[in-house]
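J.: Generate coordinates for the sequence data below:
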Amino acid sequence: METGRRAFLLGQSPSRARTLPQPFRPPWAVAEAEFLDLCSRCGDCVAACPTGLLSPGSGNYPEADFLAGYCNFCADCARACKPLALNPRRQERPWQLLAHMGEDCLPRQGVLCRSCEERCEVGAIRFSPRLGGPALPWVDSLQCNGCGACVADCPTRAIRLAPPSSSPLQGN
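T.: Take a look at the predicted model:
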């Protein structure tokens, strides 16, 4: 199903649908248009996810909800996907996402917090000391795998996952 037709069936105008952000699909999802064509919305990938990351989203298509879980890259969802809408054989990396720190980050407000660093198993979130306030976080994009474990642990929801910028070190 093409995106315009999907938007129409969801009661959205095609022009509005183009401006809406695409949902985060499960890891190893093929390109969005192909994903919508292949995915049968059976829910097998959602049931197979051991961390609770996947849930039925708009139109019952599976989406990754980083406030509910994180990805441990076990590939159980991909193994459960019979129509191959999730296909690790076609893509080496499960997705191109990195953690980005927003302005609501507590250390940026002068409050000591390191919950994201403590949760990051690969050590991609680091803190740089500064005079007159708590150390500030930065993300090493060469280390960050986009698992999203830091997102739910952030007390102010200041962390978002997004495609990487051109810089290997994210100061924000």
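
J.: all contacts plus neighbour counts: C-alpha atoms, from now on.
T.: Fine.

J.: ok, residue 53 - contacts?
T.: 64, 65, 66, 68, 69, 70, 71 (CA atoms under 8 Å, 6 or more residues apart in numbering).

J.: Identify the residue spatially nearest to residue 129, adjacent ones excluded.
T.: Counting by CA to CA, 6 or more residues apart in numbering, residue 129 lies nearest to residue 135, which is 4.2 Å off, once chain neighbours are set aside.

J.: so that neighbour, which of the three states?
T.: strand (DSSP: H, G, I helix; E, B strand; the rest coil).

J.: which residues does it contact?
T.: 107, 112, 127, 128, 129.

J.: which of these tops the neighbour count?
T.: residue 107 (17 neighbours; other CA atoms under 10 Å).

J.: show me the residues around that one that make contact.
T.: Residue 107 neighbours (CA under 8 Å, 6+ apart): 113, 133, 134, 135, 136, 137.

J.: Now the second one, please; I'll put the structures next to each other:
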Amino acid sequence: MVLTARTRRGFLTGRSSDDPGGIFPSGGIFPPGATETSVRSCSGCGACVDACPTKIISIRAGVPVVDFLQGECTFCGQCAERCPESVFPAGIAGGFAHYAAISDGCLANNYVDCQACRDSCPAGAIRFWPRLGGPFVPELDAHACTGCGACIAVCPADAIAMKPRRREAGHV
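T.: All right, here's what the predicted structure looks like:
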């Protein structure tokens, strides 16, 4: 399989912008509020794609998926408003079923000063703490993270990925 890189980051990382690097069984990250079960009722009409002001939603394999390499989700709810099926829950979703995770490839973890993710995080979930003899290191508060993806597109090292939130058996 040959990947076609549409962006400079895609070329450098070897990842196509068509591949959002999904974390769910279907291979993609669903728009806010949509679930593996609810997307089964999606007809693939693309109304949510047209409604998204940040243009991060696309239809892949007949279902809506989000590509955070294109931008962030602002939780505006326009995708849900325009959807003619019951893919999205009633009301505006305030977060995703995932959170951001910073890998060891982070520039700051490797003694290169960078705080791009912190600067772009609207929830303030990423903080940087001082380190003796080097630049500040990142710490992500998974509970404060809404999963909006604002940190992904700005990361020059492609060191941030989404991880599904796991609920304890008692909370299911």
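
J.: Can you calculate the TM-score here?
T.: Put the two chains on top of each other and the TM-score (TM-score structural alignment, normalised by the length of the first structure) is 0.76; 144 aligned residues with a CA RMSD of 2.0 Å.

J.: need the contacts of residue 107 of the first structure in TSV with distance to residue 28 of the first structure, can you?
T.: Shown next, in TSV, are the contacts of residue 107 of the first structure (distance: CA to CA, whole Å):
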residue	distance to residue 28 of the first structure
113	32
133	40
134	37
135	35
136	32
137	28
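
J.: Show me the helices in the second structure, by range?
T.: 8-13, 47-51, 78-82, 116-120, 150-154 (DSSP state H).

J.: Ok, which of those comes nearest residue 37 of the second structure?
T.: helix 78-82 (15.6 Å; CA to CA).

J.: Which of the contacts of residue 135 of the first structure sits closest to residue 18 of the first structure?
T.: residue 107 (35.7 Å).

J.: Distance of that closest one relative to residue 46 of the first structure?
T.: 35 Å (CA to CA, to the nearest Å).

J.: returning to that earlier point: now which of the contacts of residue 53 of the first structure would you call buried?
T.: 64, 65, 66, 69, 70, 71 (16 or more other CA atoms under 10 Å).

J.: Distance to residue 34 of the first structure for these - can I get that in TSV?
T.: Shown next, in TSV, are these (distance: CA to CA, whole Å):
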residue	distance to residue 34 of the first structure
64	17
65	21
66	23
69	25
70	24
71	22
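
J.: for the residue most central in space within the second structure, what are its contacts?
T.: Central residue of the second structure (CA atoms, centre = their mean): residue 149, 3.7 Å from the mean position. Contacts for residue 149 of the second structure (CA under 8 Å, 6+ apart) come out as 68, 71, 72, 73, 100.
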